[in-house]
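# Structure, please.
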Amino acid sequence: MTKDHYWPKALSKFWMDNEGKVCRLSSEGDLVRGAPAKFGVVGNHHYIDLEGPWSHSIESSFQAADDRISFVVDALNSLEAKPSNEEMAYMKRFKAGSFDSKSKNDFAESIASLIVRSPGFRHKLTLEQKAFRNEFLPDLPFRDSNDLKVLELRNIQIKYPEMIASLRASGKIIVMFSDSREFIFGEGFLQDIDGPNPLLPCKCFVPLTPGMAIAFVRPSGPYFSMPEVVTIQLTPNEVNLCNEITQIYSRRYIYFRSEQPVISKEFTDNVYYFLDYSKHPWMDGLLAAAVNFEDN
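You can find the predicted model right below:
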């Protein structure tokens, strides 16, 4: 059995405390501390069992992203942000950043790989596949869970390059820093990226370290705005809102370095929830401001 990570070791290492450990909290309230490489892993998570010589794993599809993700984190962490001030308008809190084309390509591949590997994303694919089969092919049910998993992984193989292409297209990258409250990592992400069309609106929010998270947003229609990257220092209350979003998209586990977040009912329900139309009032307000920010 292979051990496939949805929280890749190259990323989880950034969450280690001074003892080399991270915390995993279950929706039942069980807290475990351990080496980060032991967490965010599922046996045969990426293995396609075709009952013959064609069986294979898609884990290698993410190797390039895993090889580059630490460089992406370092590049993002090298950016500067203004001091946090919740009383000020977002426009005054943003600071322009920069990304070369190689870094942006690595960014797109890394973020897409995290999204498509996440248990929450795969759960959503499963729901969509079952709904499609029930509506259009009711006389052709899935034979077993492996049938469903094979189709799920095939869809990931299709959606992964499409998502990379979408993130490489025009849009605004928002780098969110926090020096007063920790971000958490979970089993899924707020995102609505659907296909590679650069004219389609989309957004996503992905925590990368306890002190940094990113969002990507593109409004509908042709869009180009400089700078492509903006930074903002979040307040403790704003980080709490980010952590609430992460918990909505997580069912079994959340991960953190040392600061346990305020636990939400959505997480303790032990259910994968999804925000309707991926809308969140606070996050949408921040992203809308970022879309219109230009470095004058």
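
# make it CA atoms for all contacts and neighbour counts henceforth
Fine.

# for the host helix or strand of Ala131, packing partners?
Per DSSP states H and E: Ala131 is located in helix 119-136. Contacting helix 119-136 under the criterion 3 or more Cα pairs under 8 Å, 6 or more residues apart in numbering; DSSP states H and E are the following elements: helix 145-168.

# Following the chain past the helix it packs on, name the next helix or strand.
Following helix 145-168 toward the C-terminus (DSSP H and E): strand 172-177.

# Could you list every helix and strand that the next helix or strand after that following strand packs against?
Toward the C-terminus, strand 172-177 is succeeded by strand 190-191 as the next helix or strand (DSSP H and E). Secondary-structure packing of strand 190-191 (3+ Cα pairs under 8 Å, 6+ apart): strand 202-209.

# Against which helices or strands is the strand it packs on packed?
Where contact means 3+ Cα pairs under 8 Å, 6+ apart, strand 202-209 is packed against strand 190-191, strand 212-218.

# would you turn those strands into JSON lines with distance to Ser264?
What follows is these, written out as JSON lines (distance: least, Cα to Cα, whole Å):
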{"stretch": "strand 190-191", "distance to Ser264": "16"}
{"stretch": "strand 212-218", "distance to Ser264": "20"}
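
# Contacts for the helix holding Ala131, please.
6, 115-116, 140-141, 148, 152, 155, 187-189, 249-251, 272 (Cα atoms under 8 Å, 6 or more residues apart in numbering).

# let's see this one next to it:
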Amino acid sequence: MKQKPLKTELHHWWPRTLADHWAAADAMVSVIRPNGTLHRARPGAFGAITNAHHMKMGGPWDSTFEPIFNEPDNEMAAFVRWLGTLEASLALPDQPMVERILPQPLPDERAAQIARVTASLLARSPSIRASIKRTTEYYRRSFGLADPTADKTLIAANQRGLYDAYRKRMMHGRWAILFSDEREFIAGDGFLHNFPASQDALNSGLKLVLPILPTATIVYMSPMQYPSEPRLVTLRLGAEEVERLTAITQVYASDFLFYRDDKPDLSEAFKHGEHRQFQYHGHHWLDPLLDDLSQYNRWGKDGAAGISRRRPYSESLEGNRWLDRFVAQGD
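Predicted structure coming up:
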């Protein structure tokens, strides 16, 4: 049977089923560009790349992996409804963190769902594609190729297996949902994470902070040590904490910032129009927060809730700084 040629398609990295939840009261989604230009359109008008997941090798070797994202996209509405059922402590930001964190049940089917949704948004994100492009072109230049440019097919070939690899890795680790009712989150075409753009090296120390709704951000953590329970915690953030996450998101975004009602002030990092990152993906405010979220124990000392003294992300950050100082001394 003769294979039908691949049709030109728009492949969404920010699916319509999610974009709907970023629409304001007038049913329009707002996007800001690095130069400050504001665009408003119906959900689905933004967040897509033409033929991003097609691999056009020629004739019968043409293929696409776009269908693998159908399952997480189709369950997005149900996933958002589930997020709405989660509770978060009413404790204020100046209260002890152990009183602000609230453990939540995470049945196996929900654990699989949050892994699918999160892995799909990570694997097809423009920041992952940009990382693949940089790495591929580096090696092509090293091999002396006259044209080191990585086209869409070459990027897609390296991107193809990431969803399954990320999803399987995310079946282990701890999740947190950060809520806000004082100030809205923003989303972008990049967000803080330290996952490699490769199916390899998915080891401990992984972290991800993904604003998924104007009112909710997904956090994934896999430090070397953490209590096995709870698998999921929630935390309600204050306005100042949301502003800090907004600044972090702008560092990792390149061309798009989505918002619903709270228009963000653009940072200098976002104005550069490229996917940037903190050194070692470490951040002086965020890493201590990830420590608390990952080390929270529902049944700590004397049977009361507690937070372990282990500081995996902060210690990793400080260790990298020490290494940098050591190397600098040897130069």
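
# Superposed, what's their TM-score?
Superposed pair, TM-score by TM-score structural alignment, normalised by the length of structure 1: 0.92. Supporting alignment: 290 aligned residues with a Cα RMSD of 1.8 Å.

# now the helices and strands packed on strand 202-209 of structure 1 as CSV including mean neighbour count and distance to Asp74 of structure 1?
Listed next are those as CSV, based on neighbours: other Cα atoms under 10 Å; distance: least, Cα to Cα, whole Å:
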stretch, mean neighbour count, distance to Asp74 of structure 1
strand 190-191, 23, 23
strand 212-218, 23, 11
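
# What residues sit buried inside stretch 57-75 of structure 1?
Neighbour-count burial for stretch 57-75 of structure 1 flags Ser57, Ile58, Glu59, Phe62, Ala65, Asp66, Arg68, Ile69, Ser70, Val72, Val73 (criterion: 16 or more other Cα atoms under 10 Å).

# so how far is the helix holding Ala131 of structure 1 off the chain centroid?
19 Å (Cα atoms, centre = their mean, to the nearest Å).

# Now for Asp261 of structure 2: which residues touch it?
By Cα under 8 Å, 6+ apart, Asp261 of structure 2 lies in contact with Ala24, Glu184.

# Check the gap between the counterpart of it in structure 1 and Asp17 of structure 1 for me.
If you follow Asp261 of structure 2 across to structure 1 using TM-score structural alignment, you land on Ser258. From Ser258 of structure 1 across to Asp17 of structure 1, the span is 7 Å (Cα to Cα, to the nearest Å).

# just checking, what residue in structure 2 corresponds to Tyr273 of structure 1?
In structure 2, Tyr273 of structure 1 lines up with Arg276, judged by TM-score structural alignment.

# Compute the number of surrounding residues for its match.
Each residue near Arg276 of structure 2 was counted by other Cα atoms under 10 Å, and the total is 20.

# how many neighbours does the nearest residue to it once chain neighbours are set aside have?
Spatial nearest neighbour of Arg276 of structure 2, chain neighbours left out: Tyr252 (5.1 Å); criterion: Cα to Cα, 6 or more residues apart in numbering. Using other Cα under 10 Å, Tyr252 of structure 2 has 24 neighbouring residues.

# residue contacts, Tyr252 of structure 2?
Applying Cα under 8 Å, 6+ apart, one finds that Tyr252 of structure 2 lies in contact with Ser127, Gly188, Asp189, Gly190, Phe191, Leu192, Phe270, Glu274, His275, Arg276, Gln277.

# what lines up against the third one once you look at structure 1?
For Asp189 of structure 2, the aligned residue in structure 1 is Glu187 (criterion: TM-score structural alignment).

# Its match and Ile245 touch, don't they?
No - using Cα atoms under 8 Å, Glu187 of structure 1 makes no contact with Ile245, being 11.2 Å away.

# distance of the alignment partner in structure 1 of Tyr163 of structure 2 from Ser118 of structure 1?
When structure 1 is aligned by TM-score structural alignment, Tyr163 of structure 2 is paired with Tyr160. Look at Tyr160 of structure 1 and Ser118 of structure 1: by Cα to Cα, they are 12 Å apart.

# Ok, Val41 of structure 1 next?
Val41 of structure 1 is 10 Å from Ser118 of structure 1, by Cα to Cα.

# what's the overlap in contacts for these two?
Contact criterion Cα under 8 Å, 6+ apart; residues shared by Val41 of structure 1 and Ser118: Tyr6, Trp7.

# Looking at those two, which one has more neighbours?
Ser118 (20 against 17).

# Structure 2: which residue goes with the more buried one?
In structure 2, Ser118 of structure 1 lands on Ser125 (TM-score structural alignment).

# Pick out whichever of the contacts of Tyr252 of structure 2 sits closest to Gln199 of structure 2.
Ser127 (15.8 Å; Cα to Cα).
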